[in-house]
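> Next comes the sequence, and after it the predicted model I'd like to discuss.
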Amino acid sequence: MMRVAYLFAIMLMAASLGCTGGKETPLSTKAVATPPPLTYTPPMIDTKEAKALFEIKCSLCHSLDRPTSKKMSYDGWLSTVHRMKSNGAPLTDEEAEIIAAYLAIEYPKEEV
């Protein structure tokens, strides 16, 4: 019984230490500016060569109808291709940019 009372006293002291009366920092009322979205400029490409690169590199891991069922901007495609690269797709940074540019031309994000 004494042990339970001792543990209870320690827990009570620990809890009270967390309740010290420190100063609260008021939340800022300043408006925070939203930074402009990141946009990357796609490289100039030869679409026939880019299509061949896309077909060769992307078909190593999945069917080609998988990526072509999506519609994205160049930024979206570049992010997707870099994600594939981080998953093990054998691509250089230049090849990733070319494939993203090709996909952005052939399968662009539909404007609403």
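Looks like it arrived, so ask away.

> C-alpha from now on. contacts and neighbour counts both.
Will do.

> what's the distance between Ser101 and Leu7?
To be clear, residue 101 is Ala; Ser isn't right here. 65 Å (Cα to Cα, to the nearest Å).

> Who has more neighbours out of those two?
Ala101 (25 against 11; other Cα atoms under 10 Å).

> Okay, one more to line up with it:
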Amino acid sequence: MAIAIKYNGPKPFTDHLYGSKLHWEIGDTREDVPEHIAIKLLRHPEFEDARKRKTEIKVEELPREEQDNLPPLVNLEAMTKDQLAQYAHRNFGVVLDAGMKKSELLDTVRLQMGKRAR
């Protein structure tokens, strides 16, 4: 699986550290970064997960009917596991097991939120 990674470093960069030999110019986004390399690159502050940017759409940019269908903004980290499962079911129609680890529930809900924003 490939992950989109954006590079915000001060000068062009070619990955020799992790062996991918992928190259970025300042501000470039590459959508072909293998997942195992992306995980390592995202540990560095110069890189960001470009998939997050897709979920950061301003509500004003959406047509009115889509604005009305968006789930309310919430602090997912403050929710209990049961609340996360209920939120996912109510807003995305996804049935989650509240017995899962909270981090897995958070990841699943965020993934659903990203699918909804596209």
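Good, I have the coordinates. Because the structure is predicted, anything quoted here is derived from the model rather than measured.

> How close are the two chains, by TM-score?
For this chain pair, the superposition-based TM-score is 0.25 by TM-score structural alignment, normalised by the length of the first structure; 42 aligned residues with a Cα RMSD of 3.9 Å.

> got the buried residues for the helix or strand containing Glu104 of the second structure?
Here Glu104 of the second structure, judged by DSSP states H and E, is contained in helix 102-117. By 16 or more other Cα atoms under 10 Å, the buried positions in helix 102-117 of the second structure come out as 102, 105-106, 108-110, 112-114.

> now stretch 5-21 of the first structure
So, applying 16+ other Cα under 10 Å, stretch 5-21 of the first structure has no buried residues.

> For the second structure, just list every one of the helices.
Assigned by DSSP state H, the helices in the second structure fall at 35-41, 50-55, 64-69, 81-92, 102-117.

> do the same with the first structure
Using DSSP H, helices in the first structure cover 2-17, 47-58, 65-68, 74-86, 93-106.

> Let me know the angle separating the second one from helix 74-86.
Regarding helix 47-58 of the first structure and helix 74-86, their directions subtend 40 degrees when assessed with axes from the mean of the first three to the mean of the last three Cα atoms, to 10 degrees.

> Good, we can wrap up now.
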